[in-house]
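Peer 1: My questions concern the predicted model and sequence given below.
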Amino acid sequence: MSVMYLAGLDLNLLLALDRLIAHRSVTEAARALGVTQPAMSRTLGRLRDALDDPLFVREGRALVPTPRALALAPKVTAAVRAAAAVFEPDAPFDPVAERGSFTLGMGEETQRAFAPAIVARLWADAPGLDLRFRPLSVRSVEESRRGELDLALGPDLSALPRVASGGVDLSELVQRPVYERRFVVVSSPAHPRRRLGLKTFARLPHVVAGPDSSGRGFIDDYLEGHDLARRVAAAVTTFDAAAALVAESALIATLPDDVVRTSPRRLVTAPPPVPIPPVPMLLLWHPRDTTDARHRFVRERVAEAIQSALGAR
C-alpha cells in the first residue's frame, strides 16, 4: 500500500476497528471512544467500504467478526499500539544513567580556562557521560549541521569594528549569550603598566594575537585616526602565547579579560585607552537539539560551569 493511498484514509478508523473487535458491540465501542452510537455505526460503514468486507455480522444482539476481521485483529492492535507509542512522552532524562559522548567545540584558550570546570560540573550529575573537546574552525557550522559537533562556545565578532567573522555564517545556529568578553591591556609585574594614555600606549612595543599573525587590527585603525601608530614587535596566533610573551618581557598586549583572569600567569592589567566594545561569548548549537532533554541538560551545566569559573577568579 502506497503512502499516497494512506494519505486518503482516516487513521482513526484503526482505533475504531480495534474497539469494535475488542467489544463486539457498536454501543460499547462508541462508549469506549467517547462518541455516539450513530457515529460509530457510520464509522463501521466506512470500515466496510475501505476493507471491502462486512467485518461483523449480527448474531442475536451481538456482533460476530468475520474471518477477515479476525485475521486483521492482531495487525490492528499492533498498529494502534505503535501509533500510541509515537505520541507518548519521552521517559524522563536520567543524568546518572546517561552514557555515550557529547562533543564541545571551543578555542584553545577557552578549553584551557573552562574545560576543568565543565568536566567537574557535568560529572557531578552525569558521571557516565564522555566529553569530547575539539577546536573551533571555519568548519564548525558544517560539523554542527552533520551532528558531529553538539555544542560550541565562540565569540560574536560582529561586535568589534571592522572585524570579519571569517566568512562563517552563524545565523542557522541557536545563539545564547553566556558572558561578555571585555579587553584589558596587560604587562608583566617586572614592567607594570597600570595606567596608559593613548600616546604611551602607542609608543610601547606590542604583541598581538590573531589567526594570521598579520599584526594589524582595528586598534591600529583607531590609532591611525589619531595620527599615531604602534610597533607590533611580535605577532602570535593565540592569546596564551601572547600572555606568555608579556609575562617574560617588556611587551604589552591587549587581551580578553576572561583569558587573563583564568590564566596561570601573573600579569598586570590596565584599562585600554582605545574604546573596545564588549564581545558576547555565545553558546551555539543546531536548532534540532533545542528541545532535546539530554542536550538541554548539558548546555545548562556548561553555562553554569563557565560562569562559575569566571566568578571564582
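Peer 2: All right, it came through fine.

Peer 1: switch to C-alpha atoms for all contacts and neighbour counts from now on
Peer 2: Will do.

Peer 1: any chance you could map the helices in the stretch 151-300 of the chain?
Peer 2: Here the stretch 151-300 of the chain has its helices, by DSSP state H, counting those that start in this stretch, at 198-203, 218-225, 239-247, 257-261, 293-311.

Peer 1: any residues touching the first one, and which ones?
Peer 2: Contacts of helix 198-203 with the rest of the structure, by Cα atoms under 8 Å, 6 or more residues apart in numbering, involve Leu223, Leu228, Ala229, Arg230, Arg231, Pro273, Val274.

Peer 1: what's near enough to touch Glu109?
Peer 2: Counted by Cα under 8 Å, 6+ apart, Glu109 has contacts Thr238, Phe239, Asp240, Val259.

Peer 1: one more structure, for comparison:
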Amino acid sequence: MESMDMNLLAALDALLAEGSVTGAARRLGLSSSAMSRTLARLRSATGDPLLVRAGRGLVPTPRAAELRDRVHELTREVRAVLTPNAADLDVASLERTFTIRASEGFVGLFAAPLVAAVADAAPYARLRFAPKPDKDAFPLRDGEIDLEIGVPGASAPEVRTRFIFRDDFIGVVCVGHPLLTGGVTAERYAQCRHVVASRKGAASGPVDDALNELGLRREIVAVVPGFPDAMRIARHTDLVALVPRSCLSGPTNADPIGQGLVGFDLPVRTPEITISAMWHPRMDADPAHRWLRETLMAVCHGALPRR
C-alpha cells in the first residue's frame, strides 16, 4: 500500500478516455509535461506501454483497451467513497436501531415524546435506551451506543457535544408538607429528613457543601439510584427529595410520578446542570445519525417550557 498512488488510477482513466496526453492533462488540470511523467509511471506500474504512437496520435494497446471500462468503473467507485454523501436521507424507509444511553430521569422525561417523533417520521427505525451507570466513554468509542445524554465529562476529549438545556436542583415534598408553611429557610430545610438520588450511592453533594458553609447539616435517611425513586419516596413520606427542576416542569408533570408533589427553590445556591448530547466524531457525517440528533433536539426543546 505504501507504493500505491491512487492518483494514478484517475490519471489512467483520463488517458484512456481521451487517448491523448494533452486532453488528459486538460481534464485533470495538469500540465502536459506532468501528464507525460504520469504516463511513464503508469507504464512502469502496469508493465505495458498503454498508449503508443500512431501517426500524430496515440492508440491504446490491447491491455489498455481491456482495462478501459474496468478502470473507469473503479475510478467512479473511489470517487463515490471519497466524496461526502450528498444524497437526501429517506427517513420513511430507514431501517436502523439507535441506542441511546441516558439516565432514568431523562428517559422518564423525554423517551415517550422522542419515541413518538421517531415512529411518526421513521416507522421502521427503532430506539433502544441503555442504562447510564457511569460516564465511561468506551461505549461511544466502541460503537455500542449512538448517543449519550448527560453532563459532559473530561475523559474523552474527541467526543462531540451539543448543548440541549440547562437545569438546576429544586426541593420536592408531598402536598401539605410542613416545610411549605412559613417560608423555606436554610435552617428549616436542614432540619428536615432527606432522600437523595445518586448512581454511585454518594450521600452528599453541592447542597451539603453550601449548608456546611452556613454551619448547617441535613439528615439523609435514604439514598436511591435515580430521581424518580426519590420522588416516589417523597410523595409517600415526609422526606424532602432533591431533583432537577425539569422533573416537575417537563413532560413528566402529566405523569403520575409527579402528581402529589410540590417543588420549591432551594434556600442555598447550587451549580447549574448542563445537559448535552454526546457522540463519537465518526458519526458526524452519517445522515441517519444527524437526523436522530436533530429530532432529539427538537423534541427536548419543544417539551421543556422556556425559562
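Peer 2: Yep, it's here. Keep in mind the model is a prediction, meaning the values are calculated, not measured.

Peer 1: Could you get me the TM-score between them?
Peer 2: After superposition, the two chains reach a TM-score (TM-score structural alignment, normalised by the length of structure 2) of 0.84; 298 aligned residues with a Cα RMSD of 2.8 Å.

Peer 1: so which of the helices of the stretch 151-300 of structure 1 gets nearest Val178 of structure 1?
Peer 2: helix 293-311 (6.2 Å; Cα to Cα).

Peer 1: If we go by neighbour counts, what in the closest one is buried?
Peer 2: Arg294, Phe297, Val298, Arg299, Arg301, Val302, Ala303, Glu304, Ala305, Ile306, Ala309, Leu310 (16 or more other Cα atoms under 10 Å).

Peer 1: can you tell me what part of structure 2 that helix aligns to?
Peer 2: Under TM-score structural alignment, the counterpart of helix 293-311 of structure 1 in structure 2 spans residues 287-305.

Peer 1: Show me the contact partners of that stretch.
Peer 2: 89, 91, 94, 110, 113-114, 117-118, 146, 164-165, 246, 249-251, 277, 283-284.

Peer 1: quick revisit: any idea which of the helices of the stretch 151-300 of structure 1 gets closest to Glu108 of structure 1?
Peer 2: For Glu108 of structure 1, the closest of the helices of the stretch 151-300 of structure 1 is helix 239-247, at 8.4 Å, according to Cα to Cα.

Peer 1: how distant is the match of helix 293-311 of structure 1 from the center of its chain?
Peer 2: The chain centre lies 11 Å from the centre of stretch 287-305 of structure 2; the measure is Cα atoms, centre = their mean, to the nearest Å.

Peer 1: Which residues lie in contact with Glu143 of structure 1 in this structure?
Peer 2: Leu149 are the contacts of Glu143 of structure 1 under Cα under 8 Å, 6+ apart.

Peer 1: Quick check: which element contains the aligned partner of it in structure 2?
Peer 2: Residue pairing (TM-score structural alignment): Glu143 of structure 1 is matched to Pro139 of structure 2. Here Pro139 of structure 2 sits within helix 138-142, counting by DSSP states H and E.

Peer 1: Sort out which residues of that helix are buried, please.
Peer 2: Neighbour count says helix 138-142 of structure 2 has Pro139, Leu140, Arg141 buried, by 16+ other Cα under 10 Å.

Peer 1: By how much does it deviate from structure 1 on average?
Peer 2: For helix 138-142 of structure 2, the mean distance to aligned residues of structure 1 following superposition is 0.9 Å (mean Cα distance after the TM-score superposition for structure 1).

Peer 1: quick revisit: can you list the buried residues of helix 293-311 of structure 1 in TSV and add distance to Ala16 of structure 1?
Peer 2: What follows is the buried residues of helix 293-311 of structure 1, written out as TSV (distance: Cα to Cα, whole Å):
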residue	distance to Ala16 of structure 1
Arg294	37
Phe297	40
Val298	43
Arg299	44
Arg301	47
Val302	48
Ala303	49
Glu304	50
Ala305	53
Ile306	54
Ala309	59
Leu310	60
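
Peer 1: Can you tell me which of the residues you listed is closest to Pro278 of structure 1?
Peer 2: Leu310 (15.5 Å).

Peer 1: Between the buried residues of helix 293-311 of structure 1, which sits nearest Leu170 of structure 1?
Peer 2: Nearest to Leu170 of structure 1 among those is Arg299, at 17.7 Å by Cα to Cα.

Peer 1: separation between the match of Glu143 of structure 1 and Ala34 of structure 2?
Peer 2: Counting by Cα to Cα, to the nearest Å, the gap from Pro139 of structure 2 to Ala34 of structure 2 is 48 Å.

Peer 1: do Leu50 of structure 2 as well
Peer 2: On the measure of Cα to Cα, Leu50 of structure 2 and Ala34 of structure 2 end up 17 Å apart.

Peer 1: who has more neighbours, these two?
Peer 2: Leu50 (23 against 12; other Cα atoms under 10 Å).

Peer 1: List the residues that contact the counterpart of Val91 of structure 2 in structure 1.
Peer 2: Per TM-score structural alignment, the equivalent position to Val91 of structure 2 in structure 1 is Pro95. Pro95 of structure 1 is in contact with Asp125, Ala126, Arg294, counting by Cα under 8 Å, 6+ apart.

Peer 1: Among the contacts of Glu109 of structure 1, which one lies nearest to Arg81 of structure 1?
Peer 2: Once Cα to Cα is applied, the member of these that ends up nearest Arg81 of structure 1 is Val259, at 54.8 Å.

Peer 1: so the closest one touches Thr110, yeah?
Peer 2: Yes: taking Cα atoms under 8 Å as the definition, Val259 of structure 1 is a contact partner of Thr110 at 7.4 Å.

Peer 1: so how far is Trp279 of structure 2 from Glu144 of structure 2?
Peer 2: 11 Å.

Peer 1: For those two, indicate the residue with more neighbours.
Peer 2: Trp279 (25 against 14).

Peer 1: Now for that one: which residues touch it?
Peer 2: Contact analysis of Trp279 of structure 2 by Cα under 8 Å, 6+ apart lists Leu140, Asp146, Leu147, Glu148, Val159, Arg160, Thr161.

Peer 1: Please point out which of those structure 1 shares.
Peer 2: Contacts conserved in structure 1 for these, using both residues aligned by TM-score structural alignment, their matches' Cα atoms under 8 Å: Leu140, Asp146, Leu147, Glu148, Val159, Arg160, Thr161.

Peer 1: Redo these as JSON lines? Include distance to Gly171 of structure 2.
Peer 2: Below are the kept ones among the contacts of Trp279 of structure 2 laid out as JSON lines (distance: Cα to Cα, whole Å):
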{"residue": "Leu140", "distance to Gly171 of structure 2": "33"}
{"residue": "Asp146", "distance to Gly171 of structure 2": "33"}
{"residue": "Leu147", "distance to Gly171 of structure 2": "30"}
{"residue": "Glu148", "distance to Gly171 of structure 2": "27"}
{"residue": "Val159", "distance to Gly171 of structure 2": "33"}
{"residue": "Arg160", "distance to Gly171 of structure 2": "32"}
{"residue": "Thr161", "distance to Gly171 of structure 2": "29"}
